[in-house]
Structures are given as C-alpha cells and as structure tokens.
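Peer 1: Okay, sequence plus prediction incoming.
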Amino acid sequence: MAVVPERRLALLGGGFSTDDDGLLDDWLLDQVRAPRPKVCFVPTASGDSPAYTEQFLAAYQPRSCEPSVLRLFRRELDDDALRTLLLSQDVIYAGGGNTVNLLAVWRAHGVDRLLREAFDRGALLCGISAGANCWAEGSHTDSFGPLTHLCDGLGLLSGSVCPHYDSEPGRRSSYQAAVATRLLPAGWAVEDGIGALFAEGRLVDSVTRTSQARLYRLEPDSDGGGVRERALPCRLLVPAHRSTPPA
C-alpha cells in the first residue's frame, strides 16, 4: 500500500527578513527529513522585490539546503518547467507583502493549483505575513489600506489567520471584532517571533524565539457577542537547536 504523505504547513512570525538570530529558519529546516532540502522562495506578495530575494539567498545559501526563487512578475518558466520546479521542492516559502495581490497573481499563473498539488505530495508550505495569510480560508489584512477582513485564501488551513498580532496598531482589536461578528471564522493570531506547524490541519508544534511572543487561538462566543482568546504554549528556541519546556 502506498504511503500517503502528511500535509503540513507553517505560519511564521519572523525569520530571515526580520530576525538576526536565524532561529526560526533553523527550526523550519529541521522539519524536513531530507539532508539538503530544496527550499523555494516565492516573493510574489512583494512584487518580486530584488532586495527581499537577496535577503533570502543570503540567509539560505550558507545553510545545508538548496535554495531557489520563483519570480512571476518577469516569469521565465513555461508551464511544464513551473510545475517541475514547484513539485520538486521540500519547502515552499511565501514572502510577505500584499495578500490580495499574491492570490490574484498566483491564480493567474496557475500557481495556486500547483501549490495544492505540492501540498498533497508532502511539501512543507510556509510563509510570513501575507505568506501566512494565504494558506487559510480567510485572513486579517491591510491589503486594501485600512485593516480589514479578507474572506479569501487557498483554504489549505481551516479558519483564518492574523499576522503581526502584537506589533501593528489595531491588529488585535480589529481581528477580535472580525471573529466575534463572524466576518472571519475562528483562527490563529500570530505574534512576531512565532512559528506554528500544522499537520493535517492540526497544530502539532509551536515555538517562539522570544519569551514574550505568543500564538493565540480565537473563537467567537456561543452567544455571538464576543470572542474567546486563548494563548497556546510555545517552546522557546535557543541557539544550537536547544529548546526549553513550554513557556
């Protein structure tokens, strides 16, 4: 009987683009069994920012992995080559930026379908900010300017996602209101510094690079008048892959 790959994705509240210690990047690569995992960075949400791409390469080229970049704004790959690239990856890392633009461009190029196929084949999908929002059914976003709810996403993770829960003014109250009024389904609020790993839709690991950062689960009250916010235990990451008990 053929072994069915486990479908996994990770929500990141940091990494190479925001942190100097590399703890979340090391944790991410530790989730892959391949000795030199293939890691493809997809910077669509930033308009394929050259500076962002250079940050990724500077962080991942020295690591024990095979990094690559998929650029779509000046696409060079035909459909077959695009499919070959994405389906050969162990990790597909979506960068931050504009969630709405990311989804629109992916769908125009058929990347959304390829990512679903890669997910079903066992690739670890992950990302930060817009690159975390995109995997869920809905998200909390500033893609239109002011903070608002977006009832759109790839739906690979049930519910909704809110990034930058602790670091951007208005995020917490606005996301709480969206969940409380059911404009967004129950979901996950990610503070900066957090990594959350899901397997088959279940949270299986949550880590933090700071003792303050938290991952929260938000659900509407049964009476529809409020929201329940629950902080979840997170392992504190420290250098040399040593970890402490849940914080």
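Peer 2: That came through, no problem.
Peer 1: rest of the way, CA atoms for contacts and neighbours
Peer 2: Noted.
Peer 1: what does stretch 55-67 contact?
Peer 2: F16, S17, P35, R36, P37, K38, V39, C40, F41, S68 (C-alpha atoms under 8 Å, 6 or more residues apart in numbering).
Peer 1: and the residues you listed as TSV, adding secondary structure, distance to S143 and neighbour count?
Peer 2: Formatted as TSV, the contacts of stretch 55-67 follow (DSSP: H, G, I helix; E, B strand; the rest coil; distance: C-alpha to C-alpha, whole Å; neighbours: other C-alpha atoms under 10 Å):
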residue	secondary structure	distance to S143	neighbour count
F16	coil	22	19
S17	coil	19	16
P35	coil	37	10
R36	coil	35	14
P37	coil	32	19
K38	strand	30	22
V39	strand	26	23
C40	strand	24	22
F41	strand	21	23
S68	strand	26	19
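Peer 1: for those residues, which one is nearest L86?
Peer 2: C40 (7.6 Å; C-alpha to C-alpha).
Peer 1: show me the contacts for that closest one.
Peer 2: Going by C-alpha under 8 Å, 6+ apart, the list of residues near C40 reads P67, S68, V69, L70, L86, Q89, V91, I92, Y93.
Peer 1: Quickly note the distance from it to Q61.
Peer 2: Distance of C40 to Q61, computed by C-alpha to C-alpha, to the nearest Å: 12 Å.
Peer 1: Serialize the contacts of C40 to a markdown table and add fields for distance to L150 and secondary structure.
Peer 2: Below are the contacts of C40 laid out as a markdown table (distance: C-alpha to C-alpha, whole Å; DSSP: H, G, I helix; E, B strand; the rest coil):
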| residue | distance to L150 | secondary structure |
| --- | --- | --- |
| P67 | 31 | strand |
| S68 | 30 | strand |
| V69 | 27 | strand |
| L70 | 25 | coil |
| L86 | 26 | helix |
| Q89 | 28 | coil |
| V91 | 26 | strand |
| I92 | 23 | strand |
| Y93 | 21 | strand |
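Peer 1: let's bring in a second one:
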Amino acid sequence: MTGGTVLPARRAVLLGGGFSTDDDGLLDDWLLGHARGPRPKVCFVPTASGDAPAYVERFLDAFRSRACEPSVLTLFRRELDDEALRAFLLSQDVVYVGGGNTANLLAIWRTHGVDRLLREAYDRGTLLCGISAGANCWAAGSHTDSFGPLTYLRDGLGLLPGSVCPHYDSEPGRRASYRTAVAGGALPAGWALEDGVGALFTDGRLTEAVARKPEARLYRVRAGLGGEAVERAVTCRPLRA
C-alpha cells in the first residue's frame, strides 16, 4: 500500500505447454482463469520466433474462440510509435510470450524499450506469461539453446528471482546441463519445468503449480553443500477437461 492505494499483485506464469504444443487447451484455459475481468485482453508477443506468421496464426486460431480479446505485438515490422506502444501494452490484461531464441528476444525488446514497458505493466497488475523462451525471459537467468548447444544465459528481465529451465524432460541433455550450471554457480537456483506444467508466481513467489498430464513435474533446483545439484519436485494440481 502506498499513500492509501493498494498495489495490485505482480504475477507471472511459466508454461510448459499451451496452444502451440497441446490440443486439449487445459493450460491456456487455466491461464485465462487468472486474468483480470470476464473478457481479458490477451496480447501475444512472438519476438523470439522472429514474428513467425504461422506461429501468430496458431495463437489467433486458439484464442479467437475463447472468452478474451486476442491481439499480437510484432516488432520486426513495428507499426506503433513509442507513445502508442506504451498505451497498447499497458492496456493488456495478459501478455503471452512465445518460444524461440531467448537471447535475441531480450536484445530486440531492449532496442524497442519493450523490457521497460513490460516491467511497468507487471507492476500495474498485467499477468505476464510464456512458454520456452517466453518463460525464460522473466527470470534473472535461464537455460537455453539460443547459441546453438545447450548452455546458460545469465540475463533476463529479473522479474522473477533465480533461473528457469524449460523442456526439462523432453529435450536430451536439458536436465544434466541445467543441473551442472546450477551446481557450479553459473546459474542461481531456479525452476525446471517439464512439458505439461504451469507455474504461477505472485510477487516473485510460487503460489500455484498445475499439470495437464499426471506425470508432469515442476522442480526446484539448487546447489547442494557438496557442490552437487539438489532437485525437489513440487506437487502439481492436475488439470481436467
């Protein structure tokens, strides 16, 4: 509370799936259940994929049929000036960031000032979320293939403390490489998402974890006293159709 004003909760969601990978829509429906209002404005940001047209169409196909107002922010062919861009992003209830190249995403956002605008939107109560690179970007660091081979990236918006690793169970080498990075101090302790998991953070703390399939897990990974990685599975509430 500041000067008698109650500040909105700052919320971010890490997704291990969604419209681009799953047919059941469970994670996206769960996500929309946390949005403001009965018909939230949902903006898709496909920067990490180079604003791939097919990716944009998949988002629109998935969200036009839902109780929301979908839109897309493209930056490779930007149309909005700075004032209009700020007004547009701050008017959104949900910003949904797609997958692709995390390092490129961060560089392009900073060039256009989108990083600062997303921080402002976050502080004003906009729900930030994303899959893969769109999950990595919110943390202080992440595990990525932005440079070809799997490695660590000590960069991000830092809205969530620690680090993030997506595709923990589905991409060969992810688990071992992330554990090595955390154990050796290249990345801070963080969250590893198996495909099918959704994790909601409120004011930087995990407040809900869900899974669209029974075997999917969310893990807290930290460095142990002996220089090894320590993994703790978090109980996820199952989502049902």
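Peer 2: The structure has been received and is ready for your questions. Since this is a predicted model, take the numbers as computed values, not measurements.
Peer 1: What would you report as the TM-score here?
Peer 2: For this chain pair, the superposition-based TM-score is 0.98 by TM-score structural alignment, normalised by the length of the second structure; 238 aligned residues with a C-alpha RMSD of 0.5 Å.
Peer 1: neighbours of whatever residue of the second structure lines up with Q212 of the first structure, just the number please.
Peer 2: Under the alignment (TM-score structural alignment), Q212 of the first structure pairs with E215 in the second structure. Close neighbours of E215 of the second structure, defined as other C-alpha atoms under 10 Å, add up to 12.
Peer 1: Now V221 of the second structure. Nearest residue, chain neighbours left out?
Peer 2: Once flanking residues are discounted, V221 of the second structure sits nearest to E231: 4.6 Å by C-alpha to C-alpha, 6 or more residues apart in numbering.
Peer 1: Map that neighbour onto the first structure.
Peer 2: Counting by TM-score structural alignment, the partner of E231 of the second structure is E229.
Peer 1: how near is its match to R217 of the first structure?
Peer 2: 6 Å.
Peer 1: Now which residue in the second structure aligns to R36 of the first structure?
Peer 2: R36 of the first structure maps onto R39 in the second structure, by TM-score structural alignment.
Peer 1: if I look at its match, how far off is R179 of the second structure?
Peer 2: Taking C-alpha to C-alpha, one finds R39 of the second structure at 40 Å from R179 of the second structure.
Peer 1: List the contacts of A118 of the first structure.
Peer 2: L86, L87, Q89.
Peer 1: That one in helix, strand or coil?
Peer 2: Three-state assignment for A118 of the first structure (DSSP: H, G, I helix; E, B strand; the rest coil): helix.
Peer 1: Just to confirm, what residue in the second structure is aligned with it?
Peer 2: Aligned partner of A118 of the first structure by TM-score structural alignment: A121.
Peer 1: how close does that match sit to L32 of the second structure?
Peer 2: 17 Å.
Peer 1: Looking at the first structure, name the residue matched to G162 of the second structure.
Peer 2: Looks like G162 of the second structure aligns to G159 there (TM-score structural alignment).
Peer 1: Tell me how many other residues crowd its match.
Peer 2: 22.
Peer 1: quick one: contacts for it?
Peer 2: Contacts of G159 of the first structure by C-alpha under 8 Å, 6+ apart are A136, E137, G138, L184, P185, A186, G187, W188.
Peer 1: Of all residues in the second structure, which one is nearest the centre?
Peer 2: When C-alpha atoms, centre = their mean is applied to the second structure, the residue found nearest the centroid is A135 (2.6 Å).
Peer 1: Can you tell me the SS state at it?
Peer 2: Going by three-state DSSP: A135 of the second structure is helix.
Peer 1: which non-adjacent residue is nearest it?
Peer 2: Once chain neighbours are set aside, the closest to A135 of the second structure by C-alpha to C-alpha, 6+ apart is L14, at 5.0 Å.
Peer 1: how about that neighbour, what's its match in the first structure?
Peer 2: By TM-score structural alignment, L14 of the second structure lines up with L11.
Peer 1: isn't that match right up against A130?
Peer 2: No: at 10.2 Å, L11 of the first structure and A130 do not qualify as touching, with contact defined as C-alpha atoms under 8 Å.
Peer 1: Looking at those two, which is more packed in?
Peer 2: A130 (29 against 25).
Peer 1: was I right about that one contacting L103?
Peer 2: No: counting by C-alpha under 8 Å, A130 of the first structure sits too far from L103 to count as a contact (9.5 Å).
Peer 1: quick one: L200 of the second structure is in a strand?
Peer 2: Yes: read with three-state DSSP, L200 of the second structure is one of the residues of a strand.
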